[in-house]
Each structure stands twice: as C-alpha cells, then as structure tokens.
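S.K.: no FASTA, just this:
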C-alpha cells in the first residue's frame, strides 16, 4: 500500500495516536481529514498539521456519521484510506457486582466495535471506486490477552479483531485492503488512568503503522504486542497471565 498521495480519514484525530498518525501522514504528502467530538481541540490540532481538514463528528452518533459520509462523498470523492482510531474506555473497573458493568460495556462495544462497523459499511461504496484503498482498524494488545481492569474495552477490541479478519476475507477480491493496528500500552491522555506514562510514545505506533502499510502487513503488532502475541500462540493462558501479572 502506498503511503503518500492518499486521501485519509482518521477518526479521533485530535490527540494521542490519531494525531501522531495524522502528523506523519500529512508530512508524507497525504491529504488528511481528522474527526472528533471537541471542536476547539480538533481545530487546534488541524492548525498544527499540514494538508489537514478538521470535521467535528462523533463516531457513536448515527446522525453525525450520516453527515460525515455525505460530506466525504461531496468534498473528498478521492478518499481511499479510512483509519478507525476513535475509541472509548470507561474508568478502570472489574466484572463484580454493583459496578454497572452492562452500561459500561455497552458504551465501549458501541464506540469501539459497532460504530466502526457502521462507518466502514457506509464508506465502502466510495472506497471501492478507488484503484487502491485501505481500512485500518485500531484494536489493541488486549484483543487476544484481555486485561482484568478494562474488561469491556478488552472485549470490544476482541470483537474488532474478529471483525477485521472477517472483513479482510470478505473484501479480498476488491480494491480495499483491511489492516489492523494493535498497539500495547501507549503514553497518551486516553490511557492515563491505566498507567499510560509507562507506555510507548504514540509516534512509535504511527511509524509502525506507516511501515505496515508500506509492506502490506495486515496485522501490525506494535512494541511488546508482538511478544504477547507469540506467547498467545503457544499458550493463551500464559499470555493472559503475562498481561495481568502486576494486577
């Protein structure tokens, strides 16, 4: 997959991993569109980037997504890469009585999996018009080794992982390639409550994504995700214990 002269949509592009991806892609001659819920933060992010358009849009809102898709079709008919980076995680909790796990997990599943499915489906007709196109779903190391402290988030990313595999197979005879970016703990505001300061920089995640796109590596295991994945292949139980060893 080429990594320049693309038109790229990045959801959740105003901060963290999304911003770093936008920055690196914009510096390589791509036209970038970033979305997010906070207009002020989104505009501030776009002002720091080259070749970047900001569109206020909440991926969890059906009306926002409908408006976004219509705008992309009208203003960016050359769109050929969609990076589903926007995500949501409740404050850390465990699957215990009195925690209201249903409501927490429902919000996480809706944003991290169902909203991605909806946006991809609506954009596939546009992507299929391009000579070369890609969907990138940002999942996580917890896709295959869930964390006891973020169970709903882990489950939602496991669903996204399974969906990515099925979508890749479904679209194998189309111009659209399906990539999955699987970061470990990353030092962002998003992960602050789970010790994000111990994580890798988001710039490393972005660099690994560009490298994975360039080399058609459809499952991109960033940092120690690669080690946990290899452990998972030999022993899922050991991978689970390794990820939760300090909890």
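M.R.: On my side now, so go ahead. These numbers were taken from a predicted model, which means no experiment stands behind them.
S.K.: Every contact and neighbour count from this point should use C-alpha atoms.
M.R.: Fine.
S.K.: for this protein, what spans make up the strands?
M.R.: Taking DSSP state E, the strands of the chain run over residues 7-11, 31-36, 52-56, 81-84, 133-138, 176-182, 219-221.
S.K.: Kindly reformat those as CSV containing distance to residue 21.
M.R.: Formatted as CSV, the strands of the chain follow (distance: least, C-alpha to C-alpha, whole Å):
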stretch, distance to residue 21
strand 7-11, 8
strand 31-36, 10
strand 52-56, 12
strand 81-84, 9
strand 133-138, 11
strand 176-182, 11
strand 219-221, 14
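S.K.: Let me have those in TSV, adding distance to residue 211 and mean neighbour count as columns.
M.R.: Converted to TSV, these look like this (distance: least, C-alpha to C-alpha, whole Å; neighbours: other C-alpha atoms under 10 Å):
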stretch	distance to residue 211	mean neighbour count
strand 7-11	16	25
strand 31-36	18	24
strand 52-56	21	21
strand 81-84	15	24
strand 133-138	13	24
strand 176-182	11	24
strand 219-221	9	22
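S.K.: one more structure, for comparison:
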C-alpha cells in the first residue's frame, strides 16, 4: 500500500537517501530550509515528491498548514533534521524541541502512524552519561544523542493511546553537510532505511532502537526509563501531548 511519508531534513544526507529509496512508489514530502536546494532535490526524486521550505525551530504552523494541504494522514514521520550547534540554545531548539514540536503539531495526521527518529551510534548512546552540561562541542554532541534517546522513550509511551509508534534508527556513517568528517565520506546510502519504515513485521514495534543493519539494539532500561525520560525532559518540553 502506498504510504504518505514526511521527512524532515529530507534535502540532504540521511533524509535525502531514504527519500530517494522511498520515492519510487510512495508519496513523500521532504522538508528543508533552503528553497533552491529543496526544489532541486525534489525535482531529482520525481513526481511523487514535494518539497516544503520550513525552519522547524520557528516555522511549525506554516509547515503544518502546507502538509495538511497535501496529506490527509501521515503514515510515517521521519525526523532526520539537525544542525551542528554552536551553543546550548541552538542545540535545544534545533536538535530536541524541533522534533518534539513537529510531532505535537502533526499529531492529528499521525493517528495510527509511525515516528522514526534518526540518531547516533548505539554504542556511544549506551556508554555516554546523561548530563546537562553543554559547554563545548563534545558535551553538546553527547547531550544530543542521549536526549534524543530519552525523547524516543518518552514519546513511545505517551503516544500509545493514539496508536502511534515511536522508534529510533542509527543509519551509519553517511555523506552529509552536517559535520566536517561526514562531508568527506563516500557512502550516500542508508541501506536499511526503507526496510525499517515499510517492513510489515516491524509495524507493531514501539520504543525500539534499530542499528544500521536493522537489528534491534538493547539500551540500558534503567538509564533510559520512561520515568527518567519524563523527569529530565520536563525542563524542555513545555507542552504535554497528553492534554
């Protein structure tokens, strides 16, 4: 069955790679900040792909209006957007709150759907302590991967009543403009992305972390428990999706 799929950060890197693999036989909306780049990428991907220009940190209402004009429901929301943050506020706004606010505002279209968060290496997520310090690059990147995992755990539980499944996926190292080292990579494919979104046997998975091979990864359930996720994220998440 043809799916309606929305991909944030879909004009480059991981998001674009997965959009390319899905665009042959599914309806895709790719979202990005750069209008010229986004329109060019959508044209490359073909007639099943629409580009919407939006800044997820500040332009959610306009984005929702445009998605509503295109789709009556969303089968899969792939949260692939992100930036290299120069400070704490940039990190919180663009790499955590933008994902949460996108889910929150698209909730009416997502009923019964699937949310997939693109995240970091599962080994790093397992060993890095959860910490609120963001004084340097290493601390900010550590904060991102741990807090996105907390967000996945949190959303997977509170969105159950809407029959929305929320999981995380590490795509491996893929060429992108995000970081200096990723700009020099040769790999442009996310081989398991399409499978994780479309595989019928995974449809009922919820709160699961998948690695680049599509295998389930066991994260520390004490470290990433729902109660701990809720407690830590309360400082950032001002809107309760259960209201």
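M.R.: Received the coordinates, thanks. Given the structure is predicted, the values throughout are model-derived calculations rather than measurements.
S.K.: quick revisit: I'd like to know which of the strands of the first structure is closest to residue 231 of the first structure.
M.R.: Residue 231 of the first structure lies closest to strand 219-221 among the strands of the first structure, at 12.9 Å (C-alpha to C-alpha).
S.K.: Output the residue interval of the second structure matched by the closest one.
M.R.: Aligning strand 219-221 of the first structure against the second structure (TM-score structural alignment) gives residues 209-211.
S.K.: chain center to stretch 164-171 of the second structure, what's the gap?
M.R.: Chain-centre distance of stretch 164-171 of the second structure: 8 Å, with C-alpha atoms, centre = their mean, to the nearest Å.
S.K.: can you list contacts of it?
M.R.: Residues outside stretch 164-171 of the second structure that contact it (C-alpha atoms under 8 Å, 6 or more residues apart in numbering): 14, 110-122, 149, 152-153, 155-156, 159, 190, 192-193, 204-212.
S.K.: which among those end up buried?
M.R.: Among the contacts of stretch 164-171 of the second structure, those classed as buried by neighbour count (16 or more other C-alpha atoms under 10 Å) are 14, 110-120, 122, 149, 152-153, 155-156, 159, 190, 192-193, 206-212.
S.K.: How are the helices of the first structure distributed by residue range?
M.R.: For the first structure, the helices defined by DSSP state H occupy 16-26, 39-47, 62-75, 101-109, 115-127, 151-170, 202-214, 225-234, 236-243.
S.K.: Give me whichever of those helices is most buried.
M.R.: Comparing the helices of the first structure by mean neighbour count (mean count of other C-alpha atoms under 10 Å), helix 16-26 ranks first with a mean of 24.
S.K.: helices or strands next to it in the packing?
M.R.: Secondary-structure packing of helix 16-26 of the first structure (3 or more C-alpha pairs under 8 Å, 6 or more residues apart in numbering; DSSP states H and E): strand 7-11, strand 31-36, helix 202-214.
S.K.: would you turn the ones you listed into JSON lines with distance to residue 194 of the first structure?
M.R.: Below are those laid out as JSON lines (distance: least, C-alpha to C-alpha, whole Å):
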{"stretch": "strand 7-11", "distance to residue 194 of the first structure": "22"}
{"stretch": "strand 31-36", "distance to residue 194 of the first structure": "22"}
{"stretch": "helix 202-214", "distance to residue 194 of the first structure": "16"}
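S.K.: Tell me which of those sits nearest to residue 112 of the first structure.
M.R.: strand 7-11 (11.4 Å).
S.K.: Let me know the angle separating that closest one from strand 52-56.
M.R.: Here the directions of strand 7-11 of the first structure and strand 52-56 differ by 40 degrees (axes from the mean of the first three to the mean of the last three C-alpha atoms, to 10 degrees).
S.K.: what range in the second structure matches strand 7-11 of the first structure?
M.R.: Going by TM-score structural alignment, strand 7-11 of the first structure sits over residues 4-8 in the second structure.
S.K.: Residue 212 of the second structure is in contact with residue 194, isn't it?
M.R.: No. The criterion here is C-alpha atoms under 8 Å, and residue 212 of the second structure misses it with residue 194 at 11.6 Å.
S.K.: what sits up against stretch 175-185 of the second structure?
M.R.: Applying C-alpha under 8 Å, 6+ apart, the contact partners of stretch 175-185 of the second structure are 12, 13, 14, 82, 83, 84, 173, 174, 186, 187, 188.
S.K.: what's the straight distance from one end of it to the other?
M.R.: Taking C-alpha to C-alpha, to the nearest Å, stretch 175-185 of the second structure runs 5 Å from one end to the other.
S.K.: Distance from the chain centre to that stretch, please.
M.R.: In terms of C-alpha atoms, centre = their mean, the centre of stretch 175-185 of the second structure is set 18 Å apart from its chain centre.
S.K.: And stretch 95-102 of the second structure, by the same measure?
M.R.: 9 Å.
S.K.: so that stretch corresponds to what in the first structure?
M.R.: Mapped onto the first structure using TM-score structural alignment, stretch 95-102 of the second structure covers residues 112-119.
S.K.: wait, what's in contact with residue 13 of the first structure?
M.R.: By C-alpha under 8 Å, 6+ apart, the contact set of residue 13 of the first structure is 19, 21, 22, 34, 35, 36, 42, 85, 86.
S.K.: on that earlier part again, among the contacts of stretch 175-185 of the second structure, who's most crowded?
M.R.: residue 14 (26 neighbours; other C-alpha atoms under 10 Å).
S.K.: wait, that residue sits on residue 190?
M.R.: Yes. Counting by C-alpha under 8 Å, residue 190 is a contact partner of residue 14 of the second structure at 6.6 Å.
S.K.: Residues that sit against both of the two, list them.
M.R.: Residues touching both residue 14 of the second structure and residue 190 comprise 171, 174, with contact defined as C-alpha under 8 Å, 6+ apart.
S.K.: ok, the alignment partner in the first structure of residue 114 of the second structure to residue 27 of the first structure distance?
M.R.: By TM-score structural alignment, residue 114 of the second structure lines up with residue 134 in the first structure. With distances taken as C-alpha to C-alpha, residue 134 of the first structure is found 19 Å from residue 27 of the first structure.
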